[in-house]
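[1] Predicted model and sequence below, questions to follow.
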Amino acid sequence: MTAIWLTADFKFQEALLSCNHLPYPHTGEVICKELFQILESWNLKSTTFTVVTDNGINMVKAVCLLKENYLDQIQHQSYIMHTLQLSVMEDLKQCKAFHHQIKSLQIFFRLLK
């Protein structure tokens, strides 16, 4: 978990708060408890305003549970690069399928000669 904040003179700062092994299963409940413990250990419960995660259903659920059970003031934001990566990967799948069709047509027309 990393923390990112602005100083009084509006400079970005960031720090690694934790890099823990999280045992399986990685459910929303397990992740929520871990997030809360980290925030509590750093005394950041009252100063955390936004949590940014990927779009994994377990991460979305974890932040939702964190908000419901512990920190009702937090907001959840999805990491835009993860969303973009998912979109690009889906488009690449379609491109590969189209490329395969083109190759098949090329082979077909070569065989007609």
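    Okay, I see it.
[2] Please make it C-alpha for all contacts and neighbour counts, starting now.
    Will do.
[3] buried sites along the longest helix seen in the chain?
    Taking DSSP state H as the criterion, the chain has its longest helix at helix 80-112. Of the residues in helix 80-112, none has enough neighbours to count as buried (16 or more other C-alpha atoms under 10 Å).
[4] on contacts alone, who are the packing partners of it?
    On a contact count with 3 or more C-alpha pairs under 8 Å, 6 or more residues apart in numbering; DSSP states H and E, helix 80-112 meets no helix or strand.
[5] Apart from its neighbours in sequence, what residue is nearest residue 65?
    In this structure, residue 65 finds its nearest non-sequential neighbour in residue 32, 6.4 Å apart by C-alpha to C-alpha, 6 or more residues apart in numbering.
[6] count of residues packed around the one you found?
    24 (other C-alpha atoms under 10 Å).
[7] what's near enough to touch it?
    Counting by C-alpha atoms under 8 Å, 6 or more residues apart in numbering, residue 32 touches 62, 63, 65, 66.
[8] Second structure for comparison follows:
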Amino acid sequence: MEQKDISTEVYQYFLEYSWPGNIRELRNTIEYCMNIIEENEKSIELKHLPPKLLNNKEKDKKIKTLAELERHAIQNLLQIYGNSSEAKKIIAKSLGIGIATLYRKIKNLEV
């Protein structure tokens, strides 16, 4: 079997993927790619990756950080209740945090 290169996109994809199956999953992925790549193709491209691997990566992209979730929740509540001091007291109470904590989160999360 002829040696193939790995495209920059695939290399970056491999670096960013969490590899829950460890080295076995990586080895199986490369073996899969080598089995489906055409003889005249010089490098492994994203199109050669197993669909399962591509779908899992998309799921990883959908996972948000805690800061993103907090920012989103606070933004939604500000839209519902408004931006007044009284509204912020209601928002803080509904989130189960103190008013000072809410103001700090608004500042730190750039809401």
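    That came through fine. These figures come from a predicted structure and were not determined experimentally.
[9] Work out the TM-score between the chains.
    Overlay of the two chains. TM-score (TM-score structural alignment, normalised by the length of structure 2): 0.27; 57 aligned residues with a C-alpha RMSD of 4.7 Å.
[10] Any idea how many residues pack against residue 50 of structure 1?
    By the other C-alpha under 10 Å criterion, the neighbourhood of residue 50 of structure 1 contains 13 residues.
[11] show me where structure 2 has helices.
    Secondary structure of structure 2 (DSSP H): helices located at 8-16, 22-36, 51-62, 66-81, 85-95, 99-108.
[12] With distance to residue 44 of structure 2 added, can I get these in JSON lines?
    What follows is these, written out as JSON lines (distance: least, C-alpha to C-alpha, whole Å):
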{"stretch": "helix 8-16", "distance to residue 44 of structure 2": "7"}
{"stretch": "helix 22-36", "distance to residue 44 of structure 2": "7"}
{"stretch": "helix 51-62", "distance to residue 44 of structure 2": "14"}
{"stretch": "helix 66-81", "distance to residue 44 of structure 2": "34"}
{"stretch": "helix 85-95", "distance to residue 44 of structure 2": "48"}
{"stretch": "helix 99-108", "distance to residue 44 of structure 2": "42"}
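[13] Switch the ones you listed over to TSV; also include mean neighbour count.
    Formatted as TSV, those follow (neighbours: other C-alpha atoms under 10 Å):
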stretch	mean neighbour count
helix 8-16	13
helix 22-36	14
helix 51-62	11
helix 66-81	14
helix 85-95	15
helix 99-108	14
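[14] Can you get me a residue count around residue 13 of structure 1?
    Taking other C-alpha under 10 Å as the criterion, the count of residues near residue 13 of structure 1 is 10.
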